[in-house]
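Asks: my questions concern the predicted model and sequence given below.
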Amino acid sequence: MIRFSLRCEQDHEFEGWFRNNDDFDTQVEKHFVSCPLCNSYKVEKALMAPSVATSRRQEKIAIAMSKMASELREMAKKVRENSDYVGSDFAEEARKIHFGEAEQRGIYGEATPDEVESLVDDGVDVMPLPVFPDDHN
């Protein structure tokens, strides 16, 4: 994972973690990255000082990553408990809800990258739910 210092068009600075530089570019292009302060999708990398990892720093990073994974796991669990599972009909149902053709409610399910991109283009707010290896056990 690579941490990038990011900046939006309003000069808000924040950080993001990505698998690699191409992953960052793809996510920005598909509007999966937005400023947490103003929701702008016009995001670019900001200059940042390189950091050298020490064993103590690596331990702190590992603890922080573990805590973040636990929090993401809990968030996904709450979404699943309080939303309707719509399976592969996710894109269609999300669009119906967005345009007032179906009752307003939380949903989750599966969507292809093209379907997600189309939803974002239509102004539908979507967010991927993390799936962890032990979710399938």
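Replies: Looks like it came in fine.
Asks: can we go C-alpha only for contacts and neighbour counts from here?
Replies: OK.
Asks: can you list the buried residues in the helix ranked longest in the chain?
Replies: Identified as the longest helix of the chain according to DSSP state H is helix 55-81. When neighbours are counted by 16 or more other CA atoms under 10 Å, the buried residues of helix 55-81 are found to be 72-73, 76, 80.
Asks: distance between it and the chain's centre?
Replies: The gap between where helix 55-81 is centred and where its chain is centred comes out at 14 Å by CA atoms, centre = their mean, to the nearest Å.
Asks: try stretch 4-24
Replies: Put simply, stretch 4-24 sits 12 Å off its chain's centre (CA atoms, centre = their mean).
Asks: next, format the buried residues of helix 55-81 as a markdown table and append distance to R19.
Replies: Formatted as a markdown table, the entries for the buried residues of helix 55-81 read as follows, by distance: CA to CA, whole Å:
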| residue | distance to R19 |
| --- | --- |
| L72 | 17 |
| R73 | 19 |
| A76 | 21 |
| R80 | 26 |
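Asks: take this one as well and set it beside the first:
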Amino acid sequence: MIRYSLQCDKGHRFDSWFPSADGFEALSRAGQLDCAICGSTVVSKSLMAPSVTPARDKVATPTDPERPLSTPQNETEQALAKMRREIEKNSDYVGMNFATEARAIHSGDSPTRAIHGEAKLEEAREMLEEGIPVMPLPFLNTRKAN
């Protein structure tokens, strides 16, 4: 995974994770990147500082009172946390069966309902080509797989 600092044509800056540099380029060419703040589809990489890992005793932990990892630190993180709560409250998590379940709902073989889960980039592309409305979520899954 690689994290890029991105910027839209309106000047909004945000970060996003991609499976690889090629993954970013493929989404960019397909016009599937949009601003996390305003929705603009004119998005490019912005200048990034190198990621330097602090010494082990300086890393924030969930018990670190200065910056708990689970506490949103700014308005954007608060909005994403609220979005996540709403999605998890109002949809069914189907895990790695997302593509199969989305196709079944789209074809009428499963009851219509909101779902969220995980899909490979190629699966998402195929679903979009089939006319199945899907979109990436701007956060990582917290559920443990195994």
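Replies: Yes, it's here. Since this is a predicted model, take the numbers as computed values, not measurements.
Asks: got a TM-score for the pair?
Replies: These two chains, once laid on top of each other, score a TM-score of 0.57 by TM-score structural alignment, normalised by the length of structure 1; 108 aligned residues with a CA RMSD of 3.8 Å.
Asks: which pair in the buried residues of helix 55-81 of structure 1 spans the largest distance?
Replies: The most widely separated members of those, counting by CA to CA, are L72 and R80 (12.3 Å).
Asks: for structure 1, what spans make up the helices?
Replies: If DSSP H is used as the criterion, the helices of structure 1 fall at 21-29, 55-81, 90-98, 113-121.
Asks: can I get the ones you listed in JSON lines including distance to V131 of structure 1?
Replies: Rendered in JSON lines, the data for the helices of structure 1 read as follows (distance: least, CA to CA, whole Å):
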{"stretch": "helix 21-29", "distance to V131 of structure 1": "18"}
{"stretch": "helix 55-81", "distance to V131 of structure 1": "8"}
{"stretch": "helix 90-98", "distance to V131 of structure 1": "16"}
{"stretch": "helix 113-121", "distance to V131 of structure 1": "16"}
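Asks: ok, which of the ones you listed comes nearest K45 of structure 1?
Replies: Each of the helices of structure 1 was checked against K45 of structure 1 via CA to CA, and the shortest separation belongs to helix 21-29, namely 9.3 Å.
Asks: what are the buried residues along that closest one?
Replies: Applying a neighbour-count criterion of 16+ other CA under 10 Å, the buried positions in helix 21-29 of structure 1 are 24, 28.
Asks: and for the residue nearest to W17 of structure 2 when sequence neighbours are not counted, the neighbour number?
Replies: The spatial neighbour of W17 of structure 2 that comes closest, neighbours along the chain excluded (CA to CA, 6 or more residues apart in numbering), is R3 at 4.4 Å. R3 of structure 2 is surrounded by 15 other residues when neighbours are defined as other CA atoms under 10 Å.
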